[in-house]
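1. This is the structure alone, sequence omitted:
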């Protein structure tokens, strides 16, 4: 760990973490609810259980015996949601990574969502699969908050993107 007073001898590299910014035609509170309620998360990503409140734990159920578990580090309405992956047996590269969502209001009832998955970088084996997945699920989130119908894991749209029936 570096103390605040120390300077690095080499300049920091730009982040290679997965990042994406999307604009949605929905109020920040609607976007925040989609990121912090199990009904919202299940509607755009995958079946979820647990609590999306700060200090809570969310379990995301995919096609594996054990869920991917995220600790909710921050959930500040309506601006930000931060998670840390604590367990993910089917994607062990994710353990210790930190998905973050930053919400900013724009133009009336629209919002800008800045998503960054800290630690999900080009150095990880899953980067291509995970990039395609996040691209799909962030589009699913947009569709869910705009028209109340996402494309969560297992939906026909999700199966089509994965090439399965």
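-> The structure has been received and is ready for your questions. Bear in mind that the values here come from a model prediction, so they are computed numbers and not experimental data. Residues are numbered from 1 along each chain as shown.

2. use CA for all of it now, contacts and neighbours both
-> Will do.

3. Against which helices or strands is the helix or strand containing residue 60 packed?
-> Using DSSP states H and E, residue 60 sits within strand 57-61. On a contact count with 3 or more Cα pairs under 8 Å, 6 or more residues apart in numbering; DSSP states H and E, strand 57-61 meets strand 47-50, strand 68-76.

4. okay, now the one to match up with it:
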């Protein structure tokens, strides 16, 4: 039986070590700014999407430098207008895994979001989000040094 989990693969110019860094300590360069980097097994990072679009907290369950990053969602609050309340916690207990493989002069990175399946209310929204952040922004960051992460609007005029 074929898995219906969200899955994609990208090829990048960066080496496996830089790719691993982008998936652990460098997520702010291509996704959104977490409250802490993932450096060790058991580390927890909260990813917010201001203003008011919710957050997800993940715990690192596998960290193999240059090879894979895996994390499980331990808190979820996905706020989306005109959607059933169930959408808020659909990511809870889902698992995101990135596998990194050197392939000649490029690196292949595969994501599989275990539990993000078409039957969820959030699937189309989250599929588009992962495509934008993983397929487009991460690939751009690892190829050019410039990603397109979520940036919160700010009223801070001092920064």
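-> Right, received. Where do you want to start? All values derive from a computational prediction rather than experimental measurement.

5. Where in the second structure does the strand holding residue 60 of the first structure align, residue-wise?
-> Strand 57-61 of the first structure corresponds to residues 44-48 of the second structure when matched by TM-score structural alignment.

6. mean deviation of that stretch from the first structure?
-> On superposition with the first structure, the mean distance recorded for stretch 44-48 of the second structure (mean Cα distance after the TM-score superposition for the first structure) is 0.9 Å.

7. where do the helices sit along the second structure?
-> 16-24, 123-130, 139-144 (DSSP state H).

8. Quick one: closest of the ones you listed to residue 104 of the second structure.
-> Put simply, out of the helices of the second structure the one that sits nearest residue 104 of the second structure is helix 16-24, at 11.2 Å, with distance taken as Cα to Cα.

9. Next, the angle strand 44-48 makes with that closest one.
-> In terms of direction (axes from the mean of the first three to the mean of the last three Cα atoms, to 10 degrees), helix 16-24 of the second structure departs from strand 44-48 by 70 degrees.

10. What helices and strands are in contact with helix 16-24 of the second structure?
-> Checked by 3+ Cα pairs under 8 Å, 6+ apart, helix 16-24 of the second structure has strand 68-78, strand 95-103, strand 106-114, helix 139-144 packed alongside it.

11. hmm, 7 Å instead?
-> With contacts taken as 3 or more Cα pairs under 7 Å, 6 or more residues apart in numbering; DSSP states H and E, helix 16-24 of the second structure sits against strand 95-103.

12. What residues in the first structure pair up with the strand it packs on?
-> Using TM-score structural alignment, strand 95-103 of the second structure corresponds to residues 98-106 of the first structure.

13. Please apply the same query to stretch 118-130 of the second structure.
-> Following TM-score structural alignment, the partner segment of stretch 118-130 of the second structure in the first structure covers residues 122-134.

14. Would you mind finding the most buried of the helices and strands packed on strand 57-61 of the first structure?
-> Highest mean neighbour count of those: strand 68-76, a mean of 21 (counted as mean count of other Cα atoms under 10 Å).

15. Please work out which residues outside it touch it.
-> Defining contact as Cα atoms under 7 Å, 6 or more residues apart in numbering, one finds that strand 68-76 of the first structure is touched by 52-61, 81-88.

16. and these, which are buried?
-> 52-54, 57-61, 81-88 (16 or more other Cα atoms under 10 Å).

17. ok, now how distant is the residue positioned nearest the centre of the first structure from residue 14 of the first structure?
-> Nearest to the mean C-alpha position of the first structure, counting by Cα atoms, centre = their mean, stands residue 99 at 5.1 Å. If you measure residue 99 of the first structure against residue 14 of the first structure using Cα to Cα, to the nearest Å, the figure is 18 Å.
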